[in-house]
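Colleague: Below is the sequence, then the predicted model.
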Amino acid sequence: MILKKLQLTNFRCFKELSVELHPRLNVFVGNNGKGKTAILDGIAVGLGAVLTHLPEIKGINFRSNDRWQDEKMKQAPYVRVMLETTAGIRWDRTEKRDQSKQTQQEIPQDKKLGELHQFLEETINGIQADLPTKLPVLVYYGTDRASRSSLSNSVPRDFKKTFNRFKALEDAIKPSSRVDFMLERFAFQEDIERREKENREDLGYR
């Protein structure tokens, strides 16, 4: 999954923004407070729909302060993020300011998530059937990604014994590290290696 286009409407500092993305590399340069992080967070919100549709995974959603505000602090009637991939898959996420009919009338027609879900259904079914299937690669490295804030005070001894492929994307677009999950994964792999050594009666096996 390679993103081709991002469109933000009433998202934070942007009343309207459309960005054509390069398939290999994109670099955003600007002064502080000009919206570089808003662009990345907008992409993360859009990709949150991908994670939310996968089994046992929850993606991020809009926050209350994501809606654009005018000089009088009045919020826009809605906020929307639209993403399009190089394969032509297009979807958007929209959140209304409130549930009133007047607000609803101010919101243009949305694309919704149909095309995205159709693409993901094929991926989900392939993985559940244990077929060779590619998962989208999604990751958001924030400025505090290297912090150890997610590491528990005491290292748990009851590590998880099973992992599915979908879990690899859990919290992938949250700009923070997942040290506990990494430790559990390492312990899981070491346990597999230990059992294989015992079965082979070969302590040098790796």
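Modeller: Here it is on my side, so go on.
Colleague: C-alpha only now, for contacts and for neighbours.
Modeller: OK.
Colleague: quick one: buried residues of the lengthiest helix in the chain?
Modeller: The longest helix of the chain (DSSP state H) is helix 179-200. By 16 or more other CA atoms under 10 Å, the buried positions in helix 179-200 come out as Val179, Asp180, Phe181, Glu184, Arg185, Ala187, Phe188.
Colleague: Tell me the buried residues in stretch 93-113?
Modeller: Residues of stretch 93-113 classed as buried: Arg93, Thr94, Glu95, Lys96, Ile107, Leu113 (neighbour count, 16+ other CA under 10 Å).
Colleague: what's the helix or strand for Leu120?
Modeller: Leu120 belongs to helix 114-128 when elements are defined using DSSP states H and E.
Colleague: which strands and helices sit next to that helix?
Modeller: If contacts are counted by 3 or more CA pairs under 8 Å, 6 or more residues apart in numbering; DSSP states H and E, helix 114-128 sits against helix 36-53, strand 90-96.
Colleague: For Lys197, find the nearest of the ones you listed.
Modeller: Judged by CA to CA, the one of the helices and strands packed on helix 114-128 that comes nearest to Lys197 is helix 36-53, at 36.5 Å.
Colleague: let's bring in a second one:
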Amino acid sequence: MYISRLCLQNYRCYDNFEIDFNKELTVIVAENGKGKTAILDAVAVALGPYLACFDGVKANQISDTDVRQTKDTVGRTLEHVLRMKSQYPVVIGAEGVVDGEKITWKRELKAAGGRTTILNAKALSEYGRHMVKALREVNDSKIILPVMAYYGTSRMWKDNKLFELRKDISLERGSGYVDCMEPSSSYNTFGQWFKYAAMSAMEFDRYLAESGKKDEKNPYTEVLKAVRQAIITCIGSMGWTDIDYSFAFQNLIIMHETMGVLPLEALSDGTRSVISMAADLAYRMVRLNPDLGAMAALETPGIVLIDEVDMHLHPSWQQAVVYDVRKAFPNVQFIVTTHSPQVLSTVPAEAIRILRWDNNLINIDKPAFSLGAESFQLLKDIQNVDTRPQALPIVKDLYRYLMLVSEDKWDTDEARELRKRLDEWSKGCEPALVRADTEIRMKSFRRKKK
């Protein structure tokens, strides 16, 4: 299952807007406040008709705060009163592929205070009802439920993910969708969950031994295998080798190839954020498809949204995070946003969507090249950001000096004064000045020959 296109009308900043998604990965790039998160939120709403088919699962809706606002200026004799006017209907349309078949659907909010419609989402709702019916009547373990999850920028600060692991771990498969589109997760809840799972695994092993069922699989062990494998795949590139619960220290511990054993609380926000996200996603996969056991993370398909995938991560990790997450969950379609040129350098150009606004009109650009490119080049070409901070006076001095050199004015009083300041600033470490010196020598040689 994957989503191939999203169409928005009067949704937040979008008047009429369409964006296509790659089957495996789409990376959305834009300035702050230019609609990246709105796209993820809209996808979460679009998937609602499927999720609502499962007991205890709440589907995201279009709210009144999602309605696009336009200026409505009313003229008066001495003043203009600025008002905002809500634009209806709000429409979220989507195209996707389910069980190999292409389907289209849409949801609408037609008026203030109304409810988000699902009448035009029949194809997706029917798929959800079919899956629920099959689970209840046939209970066929071969039925694979797609995972769906949304990880927003608040994923470190709320405690409403990783719900308790219960002893009926192989039952109630649809519970893997509970709160899945709430864009937050919790490192604290994960620690409590992992402790419970580890203790349950020990107790179940004891039960199997005492009842003579040693050949029977321990479902808790299978869950832990899937979660542990997913976590280490996501953080292993940074030197982390394993994660476990220490009954001796009554704490969750993580092992590093050079730093040794550390409690999870000692880790950075970035590391804990990746661990929490990987654990939550792997756990949901095991809940949805328990018969896959330790292979759940590797074999479960689905759609996962991640806002600012580079959040809290060092640039070296930003260069690995997308690759690692896709390796841990290879059958998932990821739709992510980023501000990081390091992330962009690790994904193919056809996966990138650049949102560019011009006079309230939006265009979606796709770069010609990105995978393996130098980060500074992508900063300029894709994000339209100069590689130097343009507001600094010393940078302006540098550009002025380089211009004088190019105009054969390197020996003027202005150029000499600029060079003195630039040498004090750079301490001989600025490559642009080294190149300028080479250019000056060549120009001096040509000048003498005239």
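Modeller: Thanks, I have it. None of these values were measured; they are calculated from a predicted model.
Colleague: For the two chains, what TM-score is obtained?
Modeller: The TM-score (TM-score structural alignment, normalised by the length of structure 1) is 0.79; 189 aligned residues with a CA RMSD of 2.9 Å.
Colleague: Quick one: neighbours of Val304 of structure 2, just the number.
Modeller: By the criterion of other CA atoms under 10 Å, Val304 of structure 2 has 23 neighbours.
Colleague: How about Met442 of structure 2?
Modeller: 11.
Colleague: ditto for the one 4 residues further on
Modeller: Arg446 of structure 2 is flanked by 10 other residues according to other CA under 10 Å.
Colleague: Can you tell me the centre-most residue of structure 1?
Modeller: Among the residues of structure 1, the one closest to the centroid is Ile173, at 3.8 Å (CA atoms, centre = their mean).
Colleague: what's the counterpart of it in structure 2?
Modeller: Matched by TM-score structural alignment, Ile173 of structure 1 corresponds to Met181 in structure 2.
Colleague: how close does its match sit to Leu165 of structure 2?
Modeller: Per CA to CA, to the nearest Å, Met181 of structure 2 is found 19 Å from Leu165 of structure 2.
Colleague: can you check Gly174 of structure 2 too?
Modeller: Gly174 of structure 2 is 14 Å from Leu165 of structure 2, by CA to CA.
Colleague: between the two, which one's more packed in?
Modeller: Taking other CA under 10 Å, Gly174 of structure 2 and Leu165 do not tie; Gly174 has more neighbours (22 against 16).
Colleague: pretty sure Leu404 of structure 2 contacts Arg416?
Modeller: No. In this structure Leu404 of structure 2 lies outside contact range of Arg416 using CA atoms under 8 Å: 10.2 Å.
Colleague: Are there helices or strands packed against the helix or strand encompassing Thr9 of structure 1, and which ones?
Modeller: Using DSSP H and E, Thr9 of structure 1 sits within strand 3-11. Under the contact definition 3+ CA pairs under 8 Å, 6+ apart, strand 3-11 of structure 1 sits against strand 14-20, helix 36-53, strand 78-85.
Colleague: Between the ones you listed, which one is closest to Glu193 of structure 1.
Modeller: helix 36-53 (30.6 Å).
Colleague: what angle separates that closest one from strand 90-96?
Modeller: 100 degrees (axes from the mean of the first three to the mean of the last three CA atoms, to 10 degrees).
Colleague: So which residues lie in contact with helix 36-53 of structure 1, not counting its own?
Modeller: 6, 8, 11-13, 28-30, 57-62, 81-83, 92-93, 113, 116-117, 120, 140, 169-170, 173-174 (CA atoms under 8 Å, 6 or more residues apart in numbering).
Colleague: which residues does Thr86 of structure 1 contact?
Modeller: Met1, Ile2, Leu3, Lys4, Pro23.
Colleague: which residue in structure 2 lines up with the third one?
Modeller: With TM-score structural alignment defining the correspondence, Leu3 of structure 1 maps onto Ile3 in structure 2.
Colleague: What is the burial count for its match?
Modeller: Neighbours of Ile3 of structure 2 under the rule other CA under 10 Å: 25.
Colleague: do the one 4 residues further on as well
Modeller: Residues near Cys7 of structure 2, counting by other CA under 10 Å, number 20.
Colleague: and what of Thr26 of structure 2?
Modeller: By other CA under 10 Å, the residues close to Thr26 of structure 2 number 22.
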